[in-house]
Structure formats: structure tokens, C-alpha cells
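Q: Dropping the sequence and predicted coords here.
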Amino acid sequence: MKSSPRSEDVEPAISEVVYISIWTLRQDRRTLDFVVACAGHKPIFVFSNHSSSGLTAAFLELRIPHLAESMKKVIPDRRVFAIVGIETVAERLAAAWEALTGHRIKQPAYYQATHTFCTRQTLAPLTASDVGMCRMGLATEGHILQAGRLCSAFTQSAHDDPYQLSVQQGIQEAKRLIQRKELYVCDVLRGGRADDYDVVCIIAVTRKSTKVAAVSKVFTHENYRRRGYAKRLLAHVCHEVLRTKQQIVLFVAHDLKTAAGVYGRVGFVGVGDRPMSERALVERWLELGFEDTDTGHW
């Protein structure tokens, strides 16, 4: 087994990107077990090629301490304000980090969610209600102020969200996402002019690789809820993104039953009213925060 930090053995600046990998080395082959990603001001994400069933206590006990020690060599202690991963992995890595650094795990957990996905095969066809009564597409500079207020409101909607953004911070977040062509909006006209509209719903599409993209910030203005705008925009986004990607992933909190139902109807597996047989295809993820650290944001 070998750990492989993808950086120099110095304390990186908080804006740098650091990847750390853990491999199992055998005589005839090597297997990638874990990858830790530390990017910008975001939580530490830990990914695995193994399913939950393969992440046994013995498997984790042999590898997680090496992963924590490798993290400490290249990531400042206070930079690790939260760890996100499959439940068992996040719990073990957070405990190892707490023991190694003295930064205590916060209670309760920041986030408990299902990590689900949608493909061209599971995606539901567009219906007339998915394309009518509103305009949908990538946000432009003209959307920055309204979209920024929704970015802020999204973080404020959960009273225990540790990553709350002020309105000004939300506007800066929207500006950044729009510049990167990562924010989609649904807007409705208020009057007869094309420039007189309300942004009623936003969705961010980030963390893109050659085959996969992640959806986040699915949020509807409080004055326009229960009218189907989130489903329409999500369906539009999925059909657009899956033209070039093989899979879209997202997190849905365990207590958001209504949202899970919407995601399931669009085509995300293992959530909402989807067949129970699909539950084995999705993973339960966990985010754990740490005390006395420099909190960033998602």
C-alpha cells in the first residue's frame, strides 16, 4: 500500500488544489483505493473506487491512518474545516484527523445525504410542462443580482447551514458561476418587455470532468414554489448536460422528501418514488465539521 500526495511537502496556500491518493500495490497490479481532493475554500472530499460493501472495517483500518497522515503533511490543519465522503469513510477519516490534530469533530453532522445520479438511460423525456411558461438557460450578466440573492437565500434556507452567504457574498458567488458558465436560471416575464423578468429558480452545474458533472444549488424563489419550476429547470439542465456527459450526480439530504421526489421524477436513481431495487445503486454520504478551523464554503 502506498500513499501519494500530489504536491510538494510544504504547507500549500489555501487557494491551491491538492490531491492525495492511496493505492494497494500487488505484484501484478495496483488498485486506487482513495483520492482526497482539497480545492480552494471547499470542504475536503474523499472518493473511493470501492462500493460501500467493500469498505469493511479491516480495509479502512489499514488505509485511513495513512490517508490522514498524508493529509497532515500537505494541508494546514485549520484548512480542514469539514470532510465529505461515504458515511463509513468520512467517519473513520474524521476520527483519524481528530486524533492526529486535536481538532474536535463538531456535533451534529453538517450534512447527511444520498449521492444519486442520472444518465441518458434513466432521464425522463421532456414534457410540454417542462418547456413552457418560462425561459430556461445559462445565466447571463443581466441575471447576476437576482441570481445572487437566490444564492444567498439558498444558504439561509437551512438555519443550521455552516456556509451561509450574505446577499453581497451571494452576488459574488453568482458572478463567479456565471463567468464560468456554471449557473442555469429559469425566469418568468413580469410585463411585456423581455428585460422585465423575475429569476424564479437557479441550478449550478460544477465539478465537471470529461464524463461527469455535479448539480447543486437547486433553489426556487419563495414566491414561486410548488409550481413545478425546479423540475422544469432540472429537466432542462439534465437534457443539456447529458448531450456531452455520461452522468450527472447530486446530493439530496435525507430529510428533503419533496426534493427527492422531484429528482426521482426527472431521472435520478434510488430516490423519491423510484423502484426500491435502485437503492443499492446509490450511496449514503456524510459531512463532518471540525472545531477551531477556518470555515470555507461549498
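A: Perfect, thanks for sending it.

Q: For the rest of this, base every contact and every neighbour count on C-alpha atoms.
A: Noted.

Q: which residue ranges form the strands in the stretch 151-298 of the chain?
A: Ranges of strands within the stretch 151-298 of the chain are 183-189, 197-206, 212-220, 247-253, 283-289, based on DSSP state E, counting those that start in this stretch.

Q: do you know which of these lies nearest residue 36?
A: strand 283-289 (13.9 Å; CA to CA).

Q: State the distance from the nearest residue to residue 147 once chain neighbours are set aside to residue 248.
A: Spatial nearest neighbour of residue 147, chain neighbours left out: residue 174 (6.1 Å); criterion: CA to CA, 6 or more residues apart in numbering. Counting by CA to CA, to the nearest Å, the separation of residue 174 from residue 248 is 21 Å.

Q: So for these two, which sits in the more crowded spot?
A: Neighbour count, other CA atoms under 10 Å: between residue 174 and residue 248, residue 174 has more, with 29 against 22.

Q: check contacts around that one.
A: With contact set as CA atoms under 8 Å, 6 or more residues apart in numbering, residue 174 has these partners: 144-145, 147-148, 151, 183.

Q: Widest-spaced pair of the residues you listed?
A: The most distant members of the contacts of residue 174, if one measures by CA to CA, are 145 and 183, lying 13.0 Å apart.

Q: Can you work out which other helices and strands pack against the one helix or strand residue 32 maps to?
A: Taking DSSP states H and E as the definition, one finds residue 32 inside strand 30-39. On a contact count with 3 or more CA pairs under 8 Å, 6 or more residues apart in numbering; DSSP states H and E, strand 30-39 meets strand 17-25, strand 44-48.

Q: deepest of the ones you listed, which one?
A: Among these, the stretch with the highest mean neighbour count (mean count of other CA atoms under 10 Å) is strand 44-48, at a mean of 20.

Q: residues in contact with that one?
A: Contact with strand 44-48 is made by 32-38, 80-86, 89-90, as judged by CA under 8 Å, 6+ apart.

Q: Kindly recompute the last result at 7 Å.
A: 33-38, 80, 82-85 (CA atoms under 7 Å, 6 or more residues apart in numbering).

Q: between the residues you listed, which is nearest residue 62?
A: Nearest to residue 62 among these, with distances taken as CA to CA, is residue 33, at 11.3 Å.

Q: nearest residue to residue 71 other than its sequence neighbours?
A: residue 20 (7.2 Å).

Q: ignore the last one, residue 32
A: residue 23 (4.5 Å).

Q: Tell me how far that neighbour lies from residue 212.
A: To residue 212, residue 23 is 23 Å away according to CA to CA.

Q: this is the comparison structure:
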Amino acid sequence: MVCLQEIKCKELGLHEIFKMWGSNEIEWVVNGNENNAGGVITMWRKSCFHLSNVSNGSNYSIIEGEWRLEDAIQTVVVNIYNTGSVIKKKAIWEEVRVKRLMINTKVWCVVGDFNSIKCSGERRSVGCDVDHKSEMRRFNAFIESSELVDLPMLGRKFTWYKPNGLIKSRIDRFLVSREWLDRWPESKYRVLDRAVSDHCALVLDTVTVDWGPKPFRYLDVWHKDSRFREFVRNRWLSYEIQGGGLFVFKEKLKLLKADLNEWNREVFDNIFSRG
């Protein structure tokens, strides 16, 4: 699937869309803004994704459908292009958050130009005043309240550059649900070199490499229990393993995995087995 923002939707025809995709084995959804000066377009290979519903909002499209891979996966993809004032951005975030609560499908991916950053380190050569800090808090609140995860980014630290290269920001990203990560746990995205746009293209990679058994699964919810840190600390110090540093570390992780699984069952009633 390809999600593009700030597209001259009024000027797009079949020839232009086929040229962008590379063939006519394609379906798409276009959402232009108020005066058709720009908008977003979402494209996919029609043999791989079956569209069931589209909901266009102000500067975003919500695409519901079924990935036809090794099995059928009901999925929601949100293509977002957030511009304007902080008030307008907040309104769009709230609309998407409410849609997330209303739609039964749990596998979500929200991608695009959010035109906001999560922390001051994601912007260079721009002063981070009180207004920027307030916007960062709101953006982070949207991610948390929507129960989305910010995927790891590879290749570059920033996704948007001024022509002189001195001002740059990480304002484009992929946010996914926990259910998405349950299905594609190795999800991450690469930032490509800039071409014709001041934004870099992002490529999502969901390929899973089998590295063997994982040391343990880690859940953010554990931090909500005040006993968690003390439990891990006491268990880690209690393990008596002899050998080199890496060997000791590996063996302690194996023991900690077993102890955490048992603690998880006692405290959270085995959250790993919940549907």
C-alpha cells in the first residue's frame, strides 16, 4: 500500500496514477481538501487488499479492508496529512481517536505527515518554545490515548528538510496498534533519500526474521504495577551464574523470562493468552 500526502488531487487522472504505481493492477482512494489545491491519495495492489469501507475526513482518509496474504487480516489504515494550527491538528487527532474507538477492527496503522514532533530532539534549528512544548504534549497524549505505538525508524533521524538542509524535523511516522504488532512484531520503517519533495519517503517493513526464541516478551502495562521494578531487581540480583559477561547476561534473561511469566499470571491473569 502507498500513502501520499499533499497531492494535487484535482489534476490526477488514470494515466498519472498508473504511472506513479507502475501498472494498472491498482485501486485507490483520493481525498482532496476544500479547494482541491491538495490532498491525500492511498493506493494498493487490488489482488492483495480488498476494500470494505472508506471514511474521508479533513486531511485524512480511513481505509478499512482485508489484507489477502497467507491469511485474511482485517485492517484499518489511516493516511493523514495534518496542517494548520495546533487547534486544527488537535481536532483531527481527536477525530481519529474517536474513530479508533468506534471501529471494531483492532489491527491499525496510522501513517503520514503529522506536522508535529514527540520531543524536542526531533526538530533541529527551530526554537522549542512554550507553544511547541504544549503541542508535543498534545501529540503524545493522542498517541497514548489511541493506544498506538511509534514504530522504530531506520536510515535517518529526520523526515522533512528545508531546501538548505539546516532546518529539519521528524514529522512523518508510522503509528500502529498492539494488535498490528501481534501480527507483525518486527515492524519498522526506513527513511529513504529525498527526491522531488522536501519530505523523505518512508517504507514500512514487516518481514519477520527468525532469530530463535526471544529472551522474553515485555508489556508496558507491567509498569502500572508499583511492585514491578522491585520484583525485577530482586530476581535479577538473586541469580547466581558463573561465567563470562555475555553468558551470564543470557542465562539471567532466561531465568527472568520464567519468573516474569509466572508473575504475569499471578498479577495480570496471563494477559498473553487473552484474545
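A: That came through fine. Since the structure is predicted, the reported quantities are computational estimates derived from the model, not experimental observations.

Q: now what about the TM-score between them?
A: For these two chains in superposition, a TM-score of 0.22 is obtained (TM-score structural alignment, normalised by the length of the second structure); 103 aligned residues with a CA RMSD of 6.3 Å.

Q: any chance of the strands of the stretch 151-298 of the first structure in TSV, plus distance to residue 100 of the first structure?
A: Shown next, in TSV, are the strands of the stretch 151-298 of the first structure (distance: least, CA to CA, whole Å):
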stretch	distance to residue 100 of the first structure
strand 183-189	39
strand 197-206	32
strand 212-220	32
strand 247-253	29
strand 283-289	15
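
Q: now for those, which one comes closest to residue 112 of the first structure?
A: strand 283-289 (4.7 Å).

Q: what packs against that closest one?
A: Identification of packing neighbours for strand 283-289 of the first structure by 3 or more CA pairs under 7 Å, 6 or more residues apart in numbering; DSSP states H and E yields strand 82-86, helix 87-101, strand 111-118.

Q: if you set the cut-off to 10 Å instead, what comes out?
A: Counting contacts by 3 or more CA pairs under 10 Å, 6 or more residues apart in numbering; DSSP states H and E, strand 283-289 of the first structure packs against strand 44-48, strand 82-86, helix 87-101, strand 111-118, strand 247-253.

Q: any idea of the angle the last one forms with strand 212-220?
A: Okay, so that is strand 247-253 of the first structure. In terms of direction (axes from the mean of the first three to the mean of the last three CA atoms, to 10 degrees), strand 247-253 of the first structure departs from strand 212-220 by 40 degrees.

Q: Please apply the same query to the third one.
A: Inter-element angle recorded for helix 87-101 of the first structure and strand 212-220: 90 degrees (by the same axes, to 10 degrees).

Q: same thing with the second one?
A: Following the same axes, to 10 degrees, one obtains 110 degrees for the angle between strand 82-86 of the first structure and strand 212-220.

Q: And strand 82-86 of the first structure, what's buried?
A: 82-86 (16 or more other CA atoms under 10 Å).

Q: With distance to residue 238 of the first structure as added columns, please give these in a markdown table.
A: Putting the buried residues of strand 82-86 of the first structure into a markdown table (distance: CA to CA, whole Å) gives the following:
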| residue | distance to residue 238 of the first structure |
| --- | --- |
| 82 | 29 |
| 83 | 28 |
| 84 | 24 |
| 85 | 24 |
| 86 | 24 |
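
Q: Identify, from those, the entry nearest to residue 216 of the first structure.
A: residue 84 (14.9 Å).

Q: Distance check, the closest one against residue 129 of the first structure.
A: Taking CA to CA, one finds residue 84 of the first structure at 36 Å from residue 129 of the first structure.

Q: ok, now residue 148 of the first structure?
A: On the measure of CA to CA, residue 148 of the first structure and residue 129 of the first structure end up 26 Å apart.

Q: And the closest residue to residue 249 of the first structure other than its chain neighbours, how far from residue 92 of the first structure?
A: Among residues not flanking residue 249 of the first structure along the chain, residue 117 sits closest, at 4.2 Å (CA to CA, 6+ apart). Computed as CA to CA, the residue 117 of the first structure to residue 92 of the first structure distance reads 25 Å.

Q: higher neighbour count, those two?
A: Ranked by neighbour count (other CA under 10 Å), residue 117 of the first structure and residue 92 place residue 117 first, with 25 against 17.

Q: hang on, isn't that one packed against residue 251?
A: Yes. Contact criterion CA atoms under 10 Å: residue 117 of the first structure and residue 251 qualify, at 8.8 Å.

Q: list the residues that contact both of these two?
A: Residues touching both residue 117 of the first structure and residue 251 by CA atoms under 10 Å, 6 or more residues apart in numbering: 214-215.

Q: of residue 148 and residue 129 of the first structure, who's got more company?
A: Legend: neighbour count by other CA under 10 Å for residue 148 of the first structure and residue 129, higher for residue 148 (24 against 12).

Q: Residue 96 of the first structure and residue 178 of the first structure: what is the separation?
A: 38 Å.

Q: Report the contact partners of the residue nearest to residue 32 of the first structure.
A: Here residue 23 of the first structure is in contact with 1-4, 30-35, 63 (CA under 10 Å, 6+ apart).

Q: For residue 70 of the first structure, which of the helices and strands packed on strand 283-289 of the first structure is the nearest?
A: Residue 70 of the first structure lies closest to helix 87-101 among those, at 10.6 Å (CA to CA).

Q: And the closest one, what's buried?
A: In terms of neighbour count (16+ other CA under 10 Å), helix 87-101 of the first structure has its buried residues at 87-98.

Q: Including distance to residue 59 of the first structure, could these go into TSV?
A: Below are the buried residues of helix 87-101 of the first structure laid out as TSV (distance: CA to CA, whole Å):
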residue	distance to residue 59 of the first structure
87	15
88	11
89	10
90	14
91	14
92	11
93	13
94	16
95	16
96	15
97	18
98	20
